[in-house]
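Peer 1: Sequence and predicted structure are below.
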Amino acid sequence: MRTQVVIIGSGPSGLILGELLHKAGIDAVILDRVNRDYILGRIRAGVLETGTVGLMDEIGCGARMHRKGLIHEGVELSFSGRRCRIDLAGLTSSTVMVYGQTELTRDLMDHRESHGATTIYNAADVTPHDFDGDRPYVTYEKDGTTHRIDCDFIAGCDGYHGPSRAAVEGRGLETHEMVYPFGWLGVLADVPPAHEELIYANHPRGFALCSQRSLTRSRYYVQVPLDDRVEAWSDDAFWDELRRRVPADIAEAVVTGPSIEKSIAPLRSFVAEPLTFGRLFLVGDAGHIVPPTGAKGLNLAASDVHYLFEGLRDFYLDTSRAGIDAYSARALSRIWKAERFSWWMTKLMHRFPEDGDFGQKIQEAELDYLAGSIAAQTALAENYVGLPY
């Protein structure tokens, strides 16, 4: 088989890239090691930046998102018995949309299937080859047979543990990482949200987040030690702890119910440099990971796709390499700004006992300054709705 672009990974970044290429008349095949049902069974983020919403509209895949998604014009911070609402719309003229990643992925899969584009699921042992030269190819195993796809370019949209990043180890790849000393215990439940907007809570007992996926499905988190275990937390214990950490009126509004999903996610920051290795490009989690505090993971992958698509489009339509040659530098410039914001939000809203009394006082001063400064709130709002591409 031959195609112009092989995309490894059928998460949102791979699917958005595939649809942008299809719209531009560029042929692409998507490979994934698992099947569609497995991918749609994963619980992921649900806050979309303006740019991500725009990409969905650009490929003609935004109709259900606009029907079911929830526009949020602000976000609240809770600390020291105070509430501070960040007026996203008023400060930036932009908003965010709450729409679950699973639903966004479903929309993209359905759209891709509607025009008969090729996605190969259950592709084992996917391996990129010869991407340092002019004739790269990808091999994979399926139904006991080895298959080969020749191509011009390979887009590694396959996550941190995927074969794309593994293929460039030892080829000049540099990595930068910070591991945070806690995780998020998250619960998904079919209960109405406690508040119409997201609430980030800084509390002496630790961080908490009141989030949502729809008007009938909520997602809540509490900060826990890294060595904590999900099995140690009953649903009742989680709801009790959440209510201790959020403002009293929000605690009273929390509707409890059985958890659909419960897990502990470690927090870390990670960046790989560069993102381009010959004709192979790292995209999304293959090249970077952010803590979820700033809602940047999916959105940062979408901006990578935007830059890579522009480069590939110019290569095929204008025979220019300028865009693909600039992909890594353009993407990394925005990645590091998002990493900075996610790190800052994490430091701002979580308790770090190892920082001591001085560190705690600095955090309290920062929150107090934020609550009283329109300039500081504007900076937060600009980053939260998403920096321009």
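Peer 2: Good, I have the coordinates. The shown structure was predicted, so the numbers you read here are calculated from the model rather than taken from an experiment. Numbers count the residues shown, from 1 in each chain.
Peer 1: hey, let's count contacts and neighbours off CA atoms from now on
Peer 2: Will do.
Peer 1: List the contacts of residue 302.
Peer 2: The contact partners of residue 302, taken as C-alpha atoms under 8 Å, 6 or more residues apart in numbering, are 12-13, 16, 51-52, 55, 284.
Peer 1: so of those residues, which ones are in helices?
Peer 2: The members of the contacts of residue 302 that map onto helices under DSSP state H are 12-13, 16, 51-52, 55.
Peer 1: Included below, for side-by-side comparison, is a second structure:
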Amino acid sequence: MRRTQVAIVGAGPAGLLLGHLLRAEGIDCVIVERQTRDHVLSRIRAGVLEPATVALMRRLGIDTGLNANGIEVSGFGIADGDRTIRIDLDASVGQRLTVYGQTDVTRDLMDAAPARGLDIVFEAAGVALHDLGSDRAAVTFVHNGREQRIEADVIAGCDGFHGPCRRAVPGSAAASMEFSYPFGWLGILADVPPCSSEPIYASTDAGFALVSMRSPQRSRYYIQVPSDARLEDWPAERLWDELERRLGPASPGPIRRAPALEMSIAPLRSFVCERMRHKRLFLAGDAAHIVPPTGAKGLNLAASDAIYLAEALTLFFRTGEQGALDDYERRALARVWKSERFAWYLTKLCHRFPGDTPFERRMQQAELDAIATSSVTQAMVAENIVGAPL
């Protein structure tokens, strides 16, 4: 048995950021992760960081990789046919986005953990939670064939959508809302320069396409596919052909082809559990909410959850004050719903939905016209893409 102040379940961005924030305040914590380190790092996820997330990495002093390899983006394009509307972030809000892969963020946080005294237990099987109403709440699991028990004042559930923590919250199913979109994103990662130095969201009659990058020499492209699409039906050449067809004149440069480093289909859905606290258990990150990748909000919401929860826990352990803990759910959900709204807006704007009529398509084009001709509307888009204030 081990005793700690905070037991964190899950070594994704939410759990790692929370762990580093707590250790920076001298609070004892341990992270328990059911997967191997290599498995966690193999997850190909988003790579666009809001200014608040960049500031957090720098505040923690875990920014060497970010400073060396992060790409600042001062704008992005929304394309419709032969027209591309550029959203100038510098002019609209005076802030920029940073392209830096979630895998890189996760690796940086893991690599910095030993020097910060942050213990991570990988390959923890059969994780279960106990005694959540007491100050000896516990996480049990099997590690290296031995049963383990960690008792803590607080448990942070950062174990993703499929983890056990949300299921340990009574009434979480009733407090949850979900919307599954009738399509997914087929993505390809390849070592070729991207056709654009800035992201491009393409809204076309054939469906959505996205130009993004992981570095000046590594491209990440996506196209909208039906929800029942199979990866085996999409050889790389077919995907490259479809990208060229959809982007057309919206591509500012040639789409260079290369063997795929990774290809996958990601379903799109929105999910929010409004019960982010139960007694001594607090949920953060994907354990509490999922956003479609259109708005690049998933990793950034994990970061803001970690900030809010770390602030509340620091005050609690220093003074015994419960008020900030009681307010954590409200603060986190306010930002979650703003991000969900923007991701829904951008998804609705750029994708073709089955059953859409010519009226829906005209409404999309009218909204794009409003963005193209109004600095106020452009500022609204810019404010949302860089993230709501903390």
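Peer 2: Perfect, thanks for sending it. If you're wondering where the values come from, they're calculated on a predicted model, not measured in any experiment.
Peer 1: Make TSV out of the ones in helices among the contacts of residue 302 of structure 1 and add neighbour count.
Peer 2: Formatted as TSV, these follow (neighbours: other C-alpha atoms under 10 Å):
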residue	neighbour count
12	24
13	28
16	27
51	20
52	22
55	20
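Peer 1: any idea which of the residues you listed is closest to residue 362 of structure 1?
Peer 2: Distances from residue 362 of structure 1 to those, taken as C-alpha to C-alpha, are shortest for residue 51 (33.3 Å).
Peer 1: any chance you could map the strands in the stretch 151-300 of structure 2?
Peer 2: Ranges of strands in the stretch 151-300 of structure 2, per DSSP state E, counting those that start in this stretch, are 176-190, 200-204, 207-215, 218-226, 260-273, 277-278, 281-283, 289-290.
Peer 1: Distance to residue 305 of structure 2 and mean neighbour count added to these, as CSV?
Peer 2: Below are the strands of the stretch 151-300 of structure 2 laid out as CSV (distance: least, C-alpha to C-alpha, whole Å; neighbours: other C-alpha atoms under 10 Å):
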stretch, distance to residue 305 of structure 2, mean neighbour count
strand 176-190, 17, 18
strand 200-204, 27, 25
strand 207-215, 25, 24
strand 218-226, 27, 22
strand 260-273, 13, 18
strand 277-278, 12, 20
strand 281-283, 9, 26
strand 289-290, 11, 25
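Peer 1: Columns distance to residue 300 of structure 2 on top of the ones you listed, output as a markdown table?
Peer 2: Formatted as a markdown table, those follow (distance: least, C-alpha to C-alpha, whole Å):
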| stretch | distance to residue 300 of structure 2 |
| --- | --- |
| strand 176-190 | 20 |
| strand 200-204 | 19 |
| strand 207-215 | 17 |
| strand 218-226 | 19 |
| strand 260-273 | 15 |
| strand 277-278 | 20 |
| strand 281-283 | 15 |
| strand 289-290 | 11 |
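Peer 1: These: which one's closest to residue 312 of structure 2?
Peer 2: Across those, residue 312 of structure 2 has its closest neighbour in strand 281-283 (11.0 Å, C-alpha to C-alpha).
Peer 1: In structure 1, which residue range corresponds to the closest one?
Peer 2: Mapped onto structure 1 using TM-score structural alignment, strand 281-283 of structure 2 covers residues 280-282.
Peer 1: Name the SS class of residue 353 of structure 2, please.
Peer 2: Secondary structure, DSSP: H, G, I helix; E, B strand; the rest coil: residue 353 of structure 2 is coil.
Peer 1: The closest residue to it other than its chain neighbours and residue 270 of structure 2, how far apart?
Peer 2: Counting by C-alpha to C-alpha, 6 or more residues apart in numbering, residue 182 is the residue found nearest to residue 353 of structure 2 once chain neighbours are left out, at 7.0 Å. Between residue 182 of structure 2 and residue 270 of structure 2 the distance is 12 Å, computed by C-alpha to C-alpha, to the nearest Å.
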